Each structure stands twice: as structure tokens, then as C-alpha cells.
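>>> need coordinates for the below:
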Amino acid sequence: MMIVTDRLAIRRLLPTDFQQYAELTAFPEVADGAGFNFISNPQMIKSALVRQLKNKGTYGVFEDQQLIGAVLLFERIGASGRPDPEDLEVSYFLRPDRWQMGYMTEALKTIVAGVKARHQVRSLYAEVLVTNARSVALLERLDFELVTKLRDPILGSDKLIYERKLRA
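You can find the predicted model right below:
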């Protein structure tokens, strides 16, 4: 199923989208933000991308049939140590030449509304580096609330955890 907004088409990404997805994640700014810069083995990167494309929560953000961004929804690990289908974690990235044009706001607003309409998810969570002011502003515009700040031991940087409650 494809969702069409004023400027974008949003649909689930498929393994056939691999080439465009690989090109999107190869932008240094995207690779840094998505953590791909920590993977030095090209085969491991390819494997990670293929796994993401197989996930039913991986959505492509298209402008005129070109993949310009992605939104990934994954079950959050709950207090039991197991994935919790009522709490999802959202990650997103966009081609750098499309930053500050409102594309990700448009895409995330649409996806959040779709998830909320299904009444199956309690909350969406997002992690963002403290230094990523644009992403912090995006989450706050979309009514995500700051839950906590923590130090990421792998990155050695401070991160903020945001939550958007969808139901009680």
C-alpha cells in the first residue's frame, strides 16, 4: 500500500529497492547518523541493509519515484528483555540535499498518524544525539516528549530518548 502526501509517496521498502537504499545510506551524513560508519566490512553493511529491507516496518520516502529517505519502525525491547509489539522505536534518515525542506516532517507525521489509527501501538520512541538539533526540533514539533538523556557507550556521545504516546 502506498500513502501519497502533498509532495511524497511513502511505501514499504522491498528487497527490490536495495540499490536505491544502498545509495541513500552511502551518504556520509546518513551513514554517520544511522551508525553505518561503524561497519567497515562492505558485506556486513550489505547484510544489514538486506535485513532492514525485509523488515515490514521499513518505509521508503519517495519524491518523483526517487528514494530520498526512510523511516524504520522496530519493536522496542521491553522490560522483560523481549520485543514489545505495543511500543515501537522509530528511526529515520533523509538525503542531505533534502534537509530543512519539511520532507521528514511530512513523512513522519503521516506514518505516526497511520500507526495511531491502528490502535495497536501504545508509544513510539526515538533516540537522537544531543548534537542533532534539527532532529530534536523535528521530534518536538511532532509532539514527542523527552524521557531521558543517557550516554551511548558505543558512540561515546550523549543521546536523548523521546516518546510519543499514542494511547493510554
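>>> going by C-alpha atoms from here, please, whenever you check contacts or count neighbours.
Fine.
>>> what's stretch 11-21 in contact with?
1-3, 49-50, 53-54, 56-61, 66-67 (CA atoms under 8 Å, 6 or more residues apart in numbering).
>>> and it, how far out from the chain middle?
Here the centre of mass of C-alpha atoms in stretch 11-21, compared against the chain's by CA atoms, centre = their mean, to the nearest Å, lies 15 Å away.
>>> how long is that stretch from one end to the other?
Distance across stretch 11-21, first residue to last, is 13 Å (CA to CA, to the nearest Å).
>>> how about this one, so we can line them up?
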Amino acid sequence: MDLPIETTRLRLTELTLTDLADYENLIMIPEISVGAGFNLVSNPKMLGAVARRQVTAPNSFGIRVKGRLVGAILLHEQVGFDYQPDHANLELSYFLHPDWWHQGIMSEALIKLIEELTASKTIKTLNAEVFSSNQASKGVLKKAGFQKKTTLIDPLVSKEKVIYQRALR
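Reported below is the predicted structural model:
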């Protein structure tokens, strides 16, 4: 996949260690922290280690508007039935600075990324979990062509989640 990926409003780039401070600032925002589960990590050093691991992981993308990091899309390999990473089926997570919510930024970024992933023909499915109460995030996934698969209770926070899936090939 060729990066950066650009639209008229945003730019998707690979996250790197140069983004670490901005990334840490984003995940400390309460709305992002709670929604993405960062609030479950109470030790600041551990949270820093999580942030470092995420910005250096493959398939970690920064969403930039006017050159500023305003969000991220992260793709993680699922664990297959053989307990090995499944490179064809990925778990999707994402977050966006609240100042940019309800403007179509995340939908635009995700749709453009999915176009690129589909063209690469290496990924079979994307899966995403969202809290049932998060109507905006469910709307993003629906706009990006995801289908609802099931509903479950998240064992860590005892809240209902919906699992969505998008086939890419």
C-alpha cells in the first residue's frame, strides 16, 4: 500500500515514534480514553508503553488534518484457530479527537483506507467492536460497508458491544 493516502480534507500516514507525544496527548483525552479502553491502564508508564507499541506497530495509521495528528486507525492481526496470527483477518480500532467528531472525518479516512486495503488483495476481512451506545461509531462502520455480526457483553467493563465485519475479498 502506498502512503500517504490523501483526500481533499485529510491525510493518512504511517504512525512513527515522532508521533508519540501527539498520540499520547490524544489517548489521554477522556472521551478517547474511555471509548478505546485506555482508561483501564492506570499506570502512566504502562500507558506510555502501550502508546509506543501502537505507534510502532505495522498497520497503525495517523489521521492528519492540516498537518496535525487528530486521530488514528489501527489494524491488528486476529489470532486464528491454530493460535497463530491470522494475516488475512484483521481487527480494526480507531479514534478521533472530539473537536473533529460529526464532520465525516473518520468515515472519509476509513473508506479511503478500505479502498487501498481492498486493492492490495491481502486482507480478507476487517472486524470491529463498538459499544452499543456509540451511535456515531456504529454509523461510521455502516457507512464503510460493515455488517453487524453479533452482540456481546464486554467482560472488562460489563457493557454491551456490537461486532461488525467487512469482507474485502
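>>> just the ones of the contacts of stretch 11-21 of structure 1 in helices?
Secondary structure of the contacts of stretch 11-21 of structure 1 is defined by DSSP state H; positions in helices are 49-50, 53-54.
>>> most surrounded residue in these?
Using other CA atoms under 10 Å as the neighbour definition, those reach their maximum at Leu53, which records 22 neighbours.
>>> quick check: that residue vs Leu129 of structure 1, distance?
To Leu129 of structure 1, Leu53 of structure 1 is 24 Å away according to CA to CA.
>>> structure 2: which residue goes with Gly33 of structure 1?
The criterion is TM-score structural alignment: under it, Gly33 of structure 1 has Gly35 as its aligned partner in structure 2.
>>> any idea which element its match lies in?
helix 30-36 (DSSP states H and E).
>>> who does that helix touch, helix- and strand-wise?
Contacts of helix 30-36 of structure 2 with other secondary structure elements, assessed using 3 or more CA pairs under 8 Å, 6 or more residues apart in numbering; DSSP states H and E, are made with strand 85-96.
>>> who's in contact with the strand it packs on?
Defining contact as CA under 8 Å, 6+ apart, one finds that strand 85-96 of structure 2 is touched by 32, 36, 70-80, 106, 122-129.
>>> where does that strand end up in structure 1?
In the comparison with structure 1, strand 85-96 of structure 2 aligns to the range 83-94 (TM-score structural alignment).
>>> superposed on structure 2, where does that stretch end up, distance-wise?
For stretch 83-94 of structure 1, the mean distance to aligned residues of structure 2 following superposition is 0.5 Å (mean CA distance after the TM-score superposition for structure 1).
>>> for that stretch, buried residues please.
Judged by neighbour count using 16 or more other CA atoms under 10 Å, the buried positions of stretch 83-94 of structure 1 are 84, 86-94.
>>> centre of the chain to that stretch, how far?
The gap between the average C-alpha position of stretch 83-94 of structure 1 and the chain average comes to 7 Å, counting by CA atoms, centre = their mean.
>>> whereabouts in structure 2 does the longest helix anywhere in structure 1 align?
Determined from DSSP H, the single longest helix within structure 1 is helix 103-117. Helix 103-117 of structure 1 corresponds to residues 105-119 of structure 2 when matched by TM-score structural alignment.
>>> for the matching stretch, list every residue counted as buried.
Taking 16+ other CA under 10 Å as the neighbour-count basis, stretch 105-119 of structure 2 is seen to contain the buried residues 105-114, 117-118.
>>> show me the contacts for the residue located most distally from the centre of structure 1.
Ranked by distance from the centre of structure 1 (CA atoms, centre = their mean), the top residue is Ser80, with 23.8 Å. Shown in contact with Ser80 of structure 1 (CA under 8 Å, 6+ apart): no residues.
>>> and it, that's in a strand?
No: secondary structure of Ser80 of structure 1, determined by DSSP: H, G, I helix; E, B strand; the rest coil: coil, with no strand assignment.
>>> state the helix or strand in which the counterpart of Leu24 of structure 1 in structure 2 lies.
Taking TM-score structural alignment for the superposition, Leu24 of structure 1 sits opposite Leu26 in structure 2. In the assignment (DSSP H and E), Leu26 of structure 2 maps to helix 20-27.
>>> what angle separates that helix from strand 85-96?
When axes from the mean of the first three to the mean of the last three CA atoms, to 10 degrees is applied, the directions of helix 20-27 of structure 2 and strand 85-96 differ by 70 degrees.
>>> since that was my last question, I'll sign off now.
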